[in-house]
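A.B. asks: Here's my sequence, what's the structure:
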Amino acid sequence: MSWIEEEPLPTSRRGAGAARCDAPGQEAGELVYAIGGFGVSALVPEVDAYDTLHQTWATTVTTLPTPRSGLAVTATPGRLHALGGWSALTTAPEALHEVFEPTTMSWTQAAPLPTARAALGAATGPDGFVYAIGGVDANDNTVAVVEAYDPTTDTWSARAPLPTARMYLAVVTGKDGLIYAIGGMNNAAPAPSTAVEVFNTKTDTWTSAAAALPVGTCGLAAAVDPNGLIYAIGGNIVVNKAPVTVPNVYSYNPTSPAWTAQPMMAAPRAIIATTTGPDGLIYAMGGNGSATADTAFEAYTADKCYPIEHQIALLSDQISQEVETLGELPPQLRVGAEKQIARQREQVLVLEQELKRCRGQ
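C.D. replies: Model (predicted):
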């Protein structure tokens, strides 16, 4: 179990959204998308996409029609939904609902949120509906509103409200088909929340999870690993009445309910975006809390051998690129380049043996 520092985000961002969806145009596979947020000094229109197979960023795949921070992003088959948030158009939260279809590279305006809000959470339920949960409204009130969007009819409908109104919460759909609303804060409360509340889309009911967060946290993110563990990542806590950004990571097992501390991120980060990639890794991107937090990009794996696989993949890709350009080099440089490639291939062989030992082979 470990975090791996990946190639930094091409575009600085905090308060962004992230989701996994189809690759753009006619490309095959799925990519991890970073959408919206606030950059160094302005809202970020760029949408960047990460290719988990080749471990590279395809920068500015498209641009968000209305740049926003504090938005929520989730995916339905073939579509990315960007909900709410704050834009440059007004200081009040937006009701905007913009939808991107990567295969056609097109944006459309879908039915807006019935309740304009920012710092909300969103997840796609097992029924295919998009659920927009919590947030802060135009009157700066923390809301318990839950609204469900039906992509087949382009309509919203109200659902049972959150038992605990929260903004800057994390929302994720578990492998069990339940939606988890984790942490967050309320303007009327002195400290971030430890609440973990669970929504059943079939019965339209909320229940409290068997275990609350170990420490009240807001501005955190959540994701689910291939084994069904739910992760609460980063955020802000309060220590001696002062906010502190943390690198904390906790996992929750719905089948034996308890939160367990996991390896921390490399540095503290809050208002980050996370999603689970097609490779099963959890990707945490951007945020604030340090000088480089807004471009930080880390991948978490519960597989202890993955870091070795990661090194092999990177080195192999580097070798392939060097071999492709070998013929373009003048003779006096080619000999040195060939020796370098030979050394790198030896490194790969050593790493492959290390990987076999790690796998017990």
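
A.B. asks: Could you use CA atoms for every contact and neighbour count after this?
C.D. replies: Will do.

A.B. asks: quick one, strands of the stretch 1-150 of the chain?
C.D. replies: Remark: strands assigned in the stretch 1-150 of the chain by DSSP state E, counting those that start in this stretch are 2-5, 17-22, 30-35, 46-51, 56-63, 68-69, 72-76, 79-83, 86-87, 97-101, 106-109, 121-124, 130-133, 146-150.

A.B. asks: how about these in CSV, adding distance to Asp225 and mean neighbour count?
C.D. replies: Formatted as CSV, those follow (distance: least, Cα to Cα, whole Å; neighbours: other Cα atoms under 10 Å):
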stretch, distance to Asp225, mean neighbour count
strand 2-5, 13, 18
strand 17-22, 13, 26
strand 30-35, 15, 26
strand 46-51, 18, 22
strand 56-63, 21, 16
strand 68-69, 26, 30
strand 72-76, 16, 25
strand 79-83, 20, 25
strand 86-87, 30, 24
strand 97-101, 25, 21
strand 106-109, 29, 14
strand 121-124, 15, 27
strand 130-133, 20, 26
strand 146-150, 25, 20
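
A.B. asks: Mind checking these for the one nearest to Tyr168?
C.D. replies: Tyr168 lies closest to strand 121-124 among the strands of the stretch 1-150 of the chain, at 7.5 Å (Cα to Cα).

A.B. asks: Does anything pack onto that closest one? Which helices or strands?
C.D. replies: Judged by 3 or more Cα pairs under 8 Å, 6 or more residues apart in numbering; DSSP states H and E, the packing partners of strand 121-124 are strand 72-76, strand 130-133, strand 170-173.

A.B. asks: Neighbours of the closest residue to Ala270 other than its chain neighbours, how many?
C.D. replies: Distance criterion Cα to Cα, 6 or more residues apart in numbering; nearest residue to Ala270, sequence neighbours excluded, is Gly235 at 4.0 Å. Number of residues near Gly235 (other Cα atoms under 10 Å) recorded here: 32.

A.B. asks: and Pro257, which of the helices and strands packed on strand 121-124 is closest to it?
C.D. replies: Pro257 lies closest to strand 170-173 among those, at 15.9 Å (Cα to Cα).

A.B. asks: Show me what that closest one is packed against.
C.D. replies: Short answer (3+ Cα pairs under 8 Å, 6+ apart): strand 170-173 packs on strand 121-124, strand 179-182, strand 221-224.

A.B. asks: what would these look like in a markdown table with distance to Ile272?
C.D. replies: Listed next are the helices and strands packed on strand 170-173 as a markdown table, based on distance: least, Cα to Cα, whole Å:
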| stretch | distance to Ile272 |
| --- | --- |
| strand 121-124 | 12 |
| strand 179-182 | 14 |
| strand 221-224 | 6 |
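
A.B. asks: one more to line up against the first:
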Amino acid sequence: MLRKHRYLRWVFTLLFVVASSSFAGGWEQVTTLPTWRFAGPAAAVGGKIYLFGGFDHKKHIGGRGAALSTVDVYDTQTNTWHAAAEMPTPRIAPRTAVFSNQIYVFGGYDYKGRWGVKRYHKTVEVYDTQTDTWVKKPDMPTLRIPFATAVVDGKIYLIGGTRIEVNKNGVFARKAITGLVEVYDPLTDRWEKRADMPTARSVSDAVVVDSKIYVLGGLVRFGGDLAGRFVTRIEEYNPKTDQWHQLPDMPMFKFGFLTVAVGNEIYTLGGINNEIKDTDAVDVYNPTGKKWHQIEPLTIPKLIMAAVANGKIYTLGGIIGDFKFSPIVEAFDTGFRAVTAKGKLLTYWGELKAENQK
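C.D. replies: Predicted structure coming up:
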């Protein structure tokens, strides 16, 4: 019996290694965006990637386009697109978080009137991927952009960003970078405050690995030379203890990158390097070993949107120098496979800017 157990374990281990290595590969173009959507976030649920809001770069080169309410859905299994129910509040640069089969869309802005005055939103709306319907939720307690989001143990964390003060018409008055952390409980519809992030920053990403939140890089000041406004700092937050811990800085300088987590590794995609040029680098960080390595670079240096589904990283369009837009969607198979306790079957697994609970 013991010999049989050892044999089966050896066979399973061999199959796992072969499957993982055979699935891993380089970047592959899979499709193009149906809408040249920019500043619209992506979220993945059940093998489908949802793109929300933003503006149409094809119609409004250089920005200041009308905020979109449309939602494009990409099915990674069939390689097809379809439209979902439109977002009730059109907005640019909102943030998303996934809880169960629902996608929460937070904040953002739009332009009002003939002169395109920017208006900021505290709006929170949730999209149900199973019923294709929207429901309004309690507003964000604090008006801010562009903050980071993460989901741990069924709660949604909003982290950092730039606090915005507006006049009675909702028009910008003043701003300040913040380390504020607020948490929303979808089950009770209530907001609570948590310990501030030690480094106040904006334009950063947060990802979840082993139920801890990691925030990498970000904007810390508005003035001075462009490179001097950003940091390479990494901070780890433990929701159970409500405590932050500083980790070694990123060894490379870049900002404006997109961050996703797959398994126990954090992928930083693209961005702008210390020469103030778009970079194609994909740097990967393992929080457990506190080590970095690189994988195959992006095919084109660009500022991108990205999501993870079925163990693959998808880059969804992006800006290429001089504000030119690329509608190309590419996929990179990380080769990661999780073993389920039930039946010990090889399955795909992925994560977007947060813990995707299915």
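
A.B. asks: Overlay the chains and give the TM-score.
C.D. replies: Here the TM-score for the pair of chains, by TM-score structural alignment, normalised by the length of structure 2, is 0.75; 287 aligned residues with a Cα RMSD of 2.0 Å.

A.B. asks: ok, back up a step: to which residue of structure 2 is the residue nearest to Ala270 of structure 1 aligned?
C.D. replies: Aligned counterpart of Gly235 of structure 1 in structure 2: Gly271 (TM-score structural alignment).

A.B. asks: now the helices and strands packed on strand 121-124 of structure 1 as TSV including distance to Val44 of structure 1?
C.D. replies: Below are those laid out as TSV (distance: least, Cα to Cα, whole Å):
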stretch	distance to Val44 of structure 1
strand 72-76	14
strand 130-133	22
strand 170-173	21
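
A.B. asks: out of these, which comes closest to Asn139 of structure 1?
C.D. replies: Among these, strand 130-133 comes nearest to Asn139 of structure 1, with 17.0 Å by Cα to Cα.

A.B. asks: so where is that closest one in structure 2?
C.D. replies: Residues 156-159 of structure 2 are matched to strand 130-133 of structure 1 when aligned by TM-score structural alignment.

A.B. asks: can you give me the helices in structure 1?
C.D. replies: Here structure 1 has its helices, by DSSP state H, at 306-325, 331-358.

A.B. asks: Throw those helices into TSV and include mean neighbour count and distance to Val99 of structure 1, thanks.
C.D. replies: As requested, the helices of structure 1 are exported to TSV (neighbours: other Cα atoms under 10 Å; distance: least, Cα to Cα, whole Å):
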stretch	mean neighbour count	distance to Val99 of structure 1
helix 306-325	15	33
helix 331-358	14	42
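
A.B. asks: Can I get those in a markdown table including distance to Val145 of structure 1?
C.D. replies: Output for the helices of structure 1, formatted as a markdown table (distance: least, Cα to Cα, whole Å):
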| stretch | distance to Val145 of structure 1 |
| --- | --- |
| helix 306-325 | 40 |
| helix 331-358 | 48 |
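
A.B. asks: and Ala34 of structure 1, how far is that from Glu6 of structure 1?
C.D. replies: Counting by Cα to Cα, to the nearest Å, the gap from Ala34 of structure 1 to Glu6 of structure 1 is 14 Å.

A.B. asks: Leu64 of structure 1 -> structure 2?
C.D. replies: For Leu64 of structure 1, the residue aligned by TM-score structural alignment is Met87.

A.B. asks: how about the nearest residue to the corresponding residue of structure 1 for Ile177 of structure 2, chain neighbours excluded?
C.D. replies: Using TM-score structural alignment, the partner of Ile177 of structure 2 in structure 1 is Thr142. Nearest residue to Thr142 of structure 1, sequence neighbours excluded (Cα to Cα, 6+ apart): Val136, at 4.4 Å.

A.B. asks: Please verify my assumption that the one you found contacts Leu169.
C.D. replies: No. The pair Val136 of structure 1 and Leu169 fails to qualify as a contact (Cα atoms under 8 Å) at a distance of 10.7 Å.

A.B. asks: before we move on, back to that, let me know which of the helices and strands packed on strand 170-173 of structure 1 is the nearest to Gly39 of structure 1.
C.D. replies: Nearest to Gly39 of structure 1 among those is strand 221-224 (18.4 Å), distances taken as Cα to Cα.

A.B. asks: Find the nearest non-adjacent residue to the residue mapped onto Ala44 of structure 2 from structure 1, please.
C.D. replies: Ala44 of structure 2 maps onto Arg20 in structure 1, with residues paired by TM-score structural alignment. Nearest residue to Arg20 of structure 1, sequence neighbours excluded (Cα to Cα, 6+ apart): Val32, at 4.5 Å.

A.B. asks: next one: Ala281 of structure 2
C.D. replies: Among residues not flanking Ala281 of structure 2 along the chain, Pro297 sits closest, at 4.9 Å (Cα to Cα, 6+ apart).

A.B. asks: Identify the residue of structure 1 aligned to that neighbour.
C.D. replies: For Pro297 of structure 2, the residue aligned by TM-score structural alignment is Met264.

A.B. asks: which residues sit in contact with that match?
C.D. replies: Neighbouring residues of Met264 of structure 1 by Cα atoms under 8 Å, 6 or more residues apart in numbering: Trp3, Pro247, Asn248, Val249.

A.B. asks: same thing but at 6 Å, please
C.D. replies: Taking Cα atoms under 6 Å, 6 or more residues apart in numbering as the criterion, Met264 of structure 1 is in contact with Pro247, Asn248, Val249.

A.B. asks: Identify the residues contacting the counterpart of Gln109 of structure 1 in structure 2.
C.D. replies: Correspondence of Gln109 of structure 1 to structure 2, assessed by TM-score structural alignment: Lys136. Counting by Cα under 6 Å, 6+ apart, Lys136 of structure 2 touches Glu125.

A.B. asks: ok, now the one 4 residues further on?
C.D. replies: If you count contacts by Cα under 6 Å, 6+ apart, Met140 of structure 2 has them with Lys122.

A.B. asks: give me the number of residues near the equivalent of Trp156 of structure 1 over in structure 2?
C.D. replies: Matched across to structure 2, Trp156 of structure 1 falls on Trp191, judged by TM-score structural alignment. Trp191 of structure 2 is flanked by 18 other residues according to other Cα under 10 Å.

A.B. asks: The contacts of Met264 of structure 1 in strands, which ones?
C.D. replies: Among the contacts of Met264 of structure 1, the residues falling in strands (DSSP state E) are Val249.

A.B. asks: ok, Asp303 of structure 1 - how many residues close by?
C.D. replies: 10.

A.B. asks: how about the nearest residue to it, chain neighbours excluded?
C.D. replies: Of all residues not flanking Asp303 of structure 1 in the chain, Met1 sits nearest, at 5.6 Å (Cα to Cα, 6+ apart).

A.B. asks: Right, I'll leave it there.
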